[in-house]
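>>> One predicted model, sequence on top.
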Amino acid sequence: MNKILNSLSDDEYVLVRKTKKSQMAKLDEGDLIGLHSRIRRARNKYVKLYRREGAAKVEAKGARGSGKSANKRNAGRAEVFEDALSRVSRQLAKVAKQSARELKEERLARARKNAPSFSEIDSTDGKVSSAGRIRVDETRDSSGRKKYEASSAAAGARRQAAKDSK
């Protein structure tokens, strides 16, 4: 494993080092998502290289087994990034779960604050003390509503006429 890590470029090595537990503990959810996508791109790069070069070497070597052995470095690099991706995914899941928990608590706290308590509600006989405002359905006046209702009535009349003619 160290041999493969030493064969990585400086940028790739730094990227893998960022997936250590101590390094990821400092990151928030947005940073972890960014790191996750960078690791995934690197993993996909080496998986793609492994597959392409392996397929090309099968033709040259004449067998899949010998083609695979000639392509170990890309397979190892893909495995390193796969392990790093799994570490980041686990940490991201933990942080996302914690964030969801905090948001839920915040939402429930707001709901508790805005909701009236039963002690605030007076114990009347259940009748409304004010008349309130009169509600009028204003959607009936729109031209779209009139067309919709006319169309519906016409469709009903056509159905009834078809039944009557039988």
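The structure has been received and is ready for your questions. This is a predicted model, so every value here is computed, not measured.
>>> use CA for all of it now, contacts and neighbours both
OK.
>>> Remind me what the lengthiest helix in the chain packs against, helices and strands.
For the chain, the helix reaching the highest residue count under DSSP state H is reported as helix 72-114. The contact analysis (3 or more C-alpha pairs under 8 Å, 6 or more residues apart in numbering; DSSP states H and E) places helix 72-114 against helix 2-7, helix 29-61.
>>> For Y148, find the nearest of the ones you listed.
helix 29-61 (47.9 Å; C-alpha to C-alpha).
>>> And here is the other one:
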Amino acid sequence: MEQYLWVLTKKQLDLIRELEPERLAALDEDGLLALHKRIRRARNKYTTNYRRKAAGKVVESGGRGKASKRSDKARARAYVFEEALSLVSAELTTVAHVAAEELKLERLERARKGKSAGPQSAPDSAPAVDGPGRARSHQRTTGGVKRDASSRSLGARRQAKRDSR
């Protein structure tokens, strides 16, 4: 990438200088996202300019290969910003991964602190527990023991009928 820096203007060089390791290390995830966006815009701009210029010279040059040789500066700018974008993307990936892992650990720790260890002593007269830490206030019935038994046996008969097919 350094071999093509001579084609950049001062403003473009300022953008590339933000890729210095100490400057990148100072940026947080939001700062890296903003830098990524600015470099992506520049890359798209100079890539489009290069392609348009080369496409316009195809007719007069007689082919794409000959036309591309005439637009070396535009191609060099596009190349520099493509490389810069890959550097920022790699840095952003590592920072985002670290942030995601920290968030995951924080959530797991919060879940561990808030989780109940269960009832300390469960006497026989204690209400039934449905899941961790939730006591049921009533039995699961539809209104009568006979009706519940009938419903279960009806379901069992239906299943037996399906299984016999």
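Looks like it arrived, so ask away. This is a predicted model, so every value here is computed, not measured.
>>> Can you lay out the helices and strands packed on helix 72-114 of structure 1 as CSV showing distance to V80 of structure 1?
Formatted as CSV, these follow (distance: least, C-alpha to C-alpha, whole Å):
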stretch, distance to V80 of structure 1
helix 2-7, 8
helix 29-61, 8
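>>> Dump those helices to JSON lines, plus mean neighbour count and distance to R159 of structure 1.
Compiled in JSON lines, these are given as follows (neighbours: other C-alpha atoms under 10 Å; distance: least, C-alpha to C-alpha, whole Å):
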{"stretch": "helix 2-7", "mean neighbour count": "12", "distance to R159 of structure 1": "76"}
{"stretch": "helix 29-61", "mean neighbour count": "17", "distance to R159 of structure 1": "58"}
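>>> circling back: next secondary structure element downstream of the longest helix of structure 1?
Next helix or strand after helix 72-114 of structure 1 toward the C-terminus (DSSP states H and E): helix 143-165.
>>> Determine which of the helices and strands packed on helix 72-114 of structure 1 approaches S99 of structure 1 most closely.
Each of these has some distance to S99 of structure 1 by C-alpha to C-alpha; the shortest is helix 29-61, at 8.2 Å.
>>> Name the residues that touch the helix or strand that that closest one is followed by?
Proceeding N to C from helix 29-61 of structure 1, the next assigned helix or strand is helix 64-69, under DSSP H and E. Counting by C-alpha atoms under 8 Å, 6 or more residues apart in numbering, helix 64-69 of structure 1 makes contact with G54, A55, K57, V58, A60, K61, all of which sit outside it.
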